[in-house]
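Chemist: Show me how the following folds:
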Amino acid sequence: MVIKSWLFSIVLFETFIYVYGWGPVGHSTIVRLAQSQLSDTAPEWILSLTPWHWHGNLSALASWADDILYPNTNPTGYDNWQWSRPLHYINIPDWSCNYNHERDCVGDICVSGAIKNYTKRLETELDDIQQTEALYFLIHFVGDIHQPLHTGFASDRGGNDVKGHYMNGTYSTNLHSLWDSGLLTTRLHRNFHSNASLYYDHIYELMINLPSEDNDNNIEQWIDDNIKIVCEHIYFDENNVTMNATANFTLGEVYYNRSISIIEQRLARGGRRLGVLLNQLAKTRPQKSSDQKNKLSSSTIALIVVLVVEGVLAIVVGIIFFIRYKKRSSEPNSFSLSSTKE
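Modeler: Predicted coordinates:
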């Protein structure tokens, strides 16, 4: 029994590091950036699909799609969500350096297919539970697709099997984990006092200064951007030697300095693109009678005004008659009785 538990823990850890993307800081930063751009009816729509105690703070749910997969964050229901694991990433053949949807996302079972599916579901008239689930998946998967190693090589599971040491660390890590959170953690600690809010302000400035592009709605372009980073940057160590699963790497300042700006650009672009998508969905989603404001015609409004005025006049007249009646009933009789003698 102990051996089985130990083996289960190993398997769980391996799948955990494969699926998890960006970590809580990265995912929440992207969603918070997106919310900063919401306009028109989008904030009201988001508020209707988030728990009341979060007051519409969608970034608090940015890692929901990861949290539901593991017993430490979803102890009673994680088995029910294992089907969603393959939706967090795309596997491409090693060094093919291009994305082929029919080859790499069979049956739309990948992060690209998931984004399209949950976008479509939010444009369809579904109940609130399904709409909420679709929204929580969508905000997370848009984050995942901007982490380059979520469109990584199939043989090493998106860099999970490429292992080594970082910044003279005692414990071994892997390339995927470094790009999820390791490099970000170094950045926060060194320059932002490990304060995620300060870091958000920095990424926000990057986002608003991004040059305008025509591909904010082009998921295939997002993937191509990732693959270019994977093939031209991520797998090369500090001596420009290709890293792979057969040998341990040693990475430090050089790798960090040339990588962190790429990560921050991906966070900023992910936030902007998610914001664009949410604003579009707020306009195109089905309008339910419960969230439509009653729009009254001018004739209906005029009729209501007349009825209100008549009602007020009736009340005033009633009060006047009541006052007069009370006044008369309180006055002494004006006639006297004549007395007779016998």
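
Chemist: C-alpha only now, for contacts and for neighbours.
Modeler: Will do.

Chemist: Show me what the host helix or strand of Leu267 is packed against.
Modeler: Using DSSP states H and E, the element containing Leu267 is helix 253-284. Counting contacts by 3 or more C-alpha pairs under 8 Å, 6 or more residues apart in numbering; DSSP states H and E, helix 253-284 packs against helix 23-35, helix 42-48, helix 128-144, helix 183-191, helix 196-208.

Chemist: buried ones in the second one?
Modeler: By neighbour count, with 16 or more other C-alpha atoms under 10 Å as the criterion, the buried positions of helix 42-48 are 42-43, 45-46.

Chemist: and if you look at stretch 115-135?
Modeler: For stretch 115-135, burial by neighbour count (16+ other C-alpha under 10 Å) applies to 115, 117-119, 121-123, 131-135.

Chemist: could you dump those residues to CSV with distance to Glu14?
Modeler: Below are the buried residues of stretch 115-135 laid out as CSV (distance: C-alpha to C-alpha, whole Å):
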residue, distance to Glu14
Ile115, 24
Asn117, 27
Tyr118, 27
Thr119, 30
Arg121, 31
Leu122, 32
Glu123, 35
Gln131, 31
Thr132, 29
Glu133, 26
Ala134, 26
Leu135, 27
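
Chemist: residues near Trp64, how many?
Modeler: 19 (other C-alpha atoms under 10 Å).

Chemist: Can you tell me how far it is from Gly23?
Modeler: Distance of Trp64 to Gly23, given as C-alpha to C-alpha, to the nearest Å: 11 Å.

Chemist: cool, and Ile30?
Modeler: 11 Å.

Chemist: swap in Ile263?
Modeler: From Ile263 to Gly23 the distance is 13 Å (C-alpha to C-alpha).

Chemist: for Ile319, same thing?
Modeler: According to C-alpha to C-alpha, Ile319 and Gly23 sit 69 Å apart.

Chemist: Could you check which of those two is surrounded by more residues?
Modeler: In terms of neighbours (other C-alpha under 10 Å), Gly23 is the more surrounded of Ile319 and Gly23; the figures are 19 against 12.

Chemist: All the strands of the stretch 1-150 of the chain, residue numbers only.
Modeler: Ranges of strands within the stretch 1-150 of the chain are 90-92, based on DSSP state E, counting those that start in this stretch.

Chemist: quick one more, to check against the first:
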Amino acid sequence: MNAPGGLTHSPLSVELAPGKDGLRKAGCMTGFTIAHLTDAHLPLHGGFSARELLGKRALSALNWARSRRALHLRTIADRLRADVMAHRPDHVAMTGDAVNFGLPREFGGAAEWLAGFGPGEQVSFVPGNHEALVAGVETERDARFAPFIASDRGAGWPWVRRRGPVALIGVSTAIATPLLYAKGAAGLAQIDGLRAHLSATRGLCRIVLIHHPPTAMSKPRKALRDRKAVAAAIAEAGADLVLHGHNHKSQLSWIDAGAIRIPVLGAPSASTPPGTGHEPAEWRLITISAEGRGHRIEILRRAVTATGEFADRGRFSLPSAS
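Modeler: You can find the predicted model right below:
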């Protein structure tokens, strides 16, 4: 299905049949491994002061009390972390919304939680809209998450981190928005930086980490404002995979780049229990190995079950975009 701007997109079904949307059934291989998780929404706020409940936070606190606190459980997030660690990935990547209200104490708690996966050089993070629920928190946020956003080249966004055969490029789409909106934006400077990082790391398996998908997978009030420009930069410079969060769903979409398609993969929340009517918590073990002139990308899905434990939900591989 063709989308505006030359993008193609399709939902990722629970059962991935061989050949569906260019996917292949995966076998067992060894290679560099990355655990991808997203949208943990860790309940770390510990109550609010009257000043903290001004503006958008007040509505978010009401939504949390009414429904969201049943959708995001710390016990599930902690079990997911234990399951990730049992698989001993080479790297862990989280694509935003570690917190709920953008409070400085939440940033500190989320950073401690991420540190449970390993030292900063083995864990990468990009913020989501809940890390920017109100304006003016960027400096505090980035200071708390500093070990997980440290770039190999200078400071600021976007960052680039070379790990083994992989180049991870992190883009922040976290911006403050009005009530009832959860949009994101990268901005021209980040888009130029993204293009430069992707161009400078050709030959490596280039993986973009971003919270809002750069394809037409979100509702308008939650979409990435400059998604077409972000997608165009990725298509121009090339990439092997884009990992995102935000929608709390298993999603696969594509960025058309001439004769190839670049996969854009989203995951459910890392803390949702089963039986809520929403996709239960899931993380992915991504294995990157050499294949011809490009890279083979295989993905193992691990999801929470009715017993509260994590189990395999299926494997698939993506066609090389190199």
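
Chemist: Overlay them and tell me the TM-score.
Modeler: Superposed pair, TM-score by TM-score structural alignment, normalised by the length of the second structure: 0.24. Supporting alignment: 128 aligned residues with a C-alpha RMSD of 6.5 Å.

Chemist: just to revisit the earlier point, could you redo the helices and strands packed on helix 253-284 of the first structure as TSV and give each row distance to Val306 of the first structure?
Modeler: Compiled in TSV, these are given as follows (distance: least, C-alpha to C-alpha, whole Å):
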stretch	distance to Val306 of the first structure
helix 23-35	44
helix 42-48	33
helix 128-144	39
helix 183-191	64
helix 196-208	51
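
Chemist: Can you say which of these is nearest to Ser299 of the first structure?
Modeler: helix 42-48 (29.2 Å; C-alpha to C-alpha).

Chemist: Now do that closest one: which elements does it pack against?
Modeler: Partner elements for helix 42-48 of the first structure (3+ C-alpha pairs under 8 Å, 6+ apart): helix 253-284.

Chemist: and the angle for the helix it packs on with helix 23-35?
Modeler: Between helix 253-284 of the first structure and helix 23-35, the angle comes out at 40 degrees (axes from the mean of the first three to the mean of the last three C-alpha atoms, to 10 degrees).

Chemist: and the gap between Asn117 of the first structure and Ala42 of the first structure?
Modeler: 20 Å.

Chemist: Give me the number of neighbouring residues for Asp224 of the first structure.
Modeler: Around Asp224 of the first structure there are 16 residues (other C-alpha under 10 Å).

Chemist: Give the other helices and strands that the host helix or strand of it contacts.
Modeler: Asp224 of the first structure is part of helix 219-229 when elements are defined by DSSP H and E. Using 3+ C-alpha pairs under 8 Å, 6+ apart as the contact test, the elements touching helix 219-229 of the first structure are strand 151-153.

Chemist: For the next helix or strand after the strand it packs on, name the packing helices and strands.
Modeler: For strand 151-153 of the first structure, the succeeding helix or strand toward the C-terminus, using DSSP H and E, is strand 163-166. Applying 3+ C-alpha pairs under 8 Å, 6+ apart, one finds that strand 163-166 of the first structure makes contact with strand 173-174, strand 249-251.

Chemist: what's the closest non-adjacent residue to Leu300 of the second structure?
Modeler: Leaving aside its sequence neighbours, Leu300 of the second structure sits nearest to Arg315 (C-alpha to C-alpha, 6 or more residues apart in numbering; 4.6 Å).

Chemist: I'd like the distance between the one you found and Ala200 of the second structure.
Modeler: From Arg315 of the second structure to Ala200 of the second structure the distance is 31 Å (C-alpha to C-alpha).

Chemist: If you count surrounding residues, which of those two has more?
Modeler: Arg315 (21 against 12).

Chemist: so the more buried one makes contact with Arg301?
Modeler: Yes - with contact defined as C-alpha atoms under 8 Å, Arg315 of the second structure reaches Arg301; the gap is 6.2 Å.

Chemist: number of nearby residues for Val276 of the first structure?
Modeler: 18.

Chemist: actually Ala86 of the second structure, sorry about that
Modeler: Ala86 of the second structure has 9 nearby residues by other C-alpha under 10 Å.

Chemist: same deal with Asn91 of the first structure?
Modeler: By the criterion of other C-alpha under 10 Å, Asn91 of the first structure has 22 neighbours.

Chemist: What of Ser177 of the first structure?
Modeler: Neighbour count of Ser177 of the first structure, defined by other C-alpha under 10 Å: 22.

Chemist: Please identify the helix or strand for it.
Modeler: helix 175-177.

Chemist: rewinding a little: out of the helices and strands packed on helix 253-284 of the first structure, which one sits most buried?
Modeler: helix 23-35 (a mean of 25; mean count of other C-alpha atoms under 10 Å).

Chemist: relative to helix 196-208, how tilted is that one?
Modeler: With the same axes, to 10 degrees as the basis, helix 23-35 of the first structure and helix 196-208 are set at 50 degrees to each other.

Chemist: what packs against helix 23-35 of the first structure?
Modeler: Against helix 23-35 of the first structure (3+ C-alpha pairs under 8 Å, 6+ apart) you get helix 128-144, helix 196-208, helix 253-284.

Chemist: As TSV, those helices with distance to Val312 of the first structure would be great.
Modeler: Output for these, formatted as TSV (distance: least, C-alpha to C-alpha, whole Å):
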stretch	distance to Val312 of the first structure
helix 128-144	42
helix 196-208	55
helix 253-284	41
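
Chemist: who wins for proximity to Gln221 of the first structure among the ones you listed?
Modeler: Set against Gln221 of the first structure and scored by C-alpha to C-alpha, these come closest in helix 253-284, at 11.8 Å.
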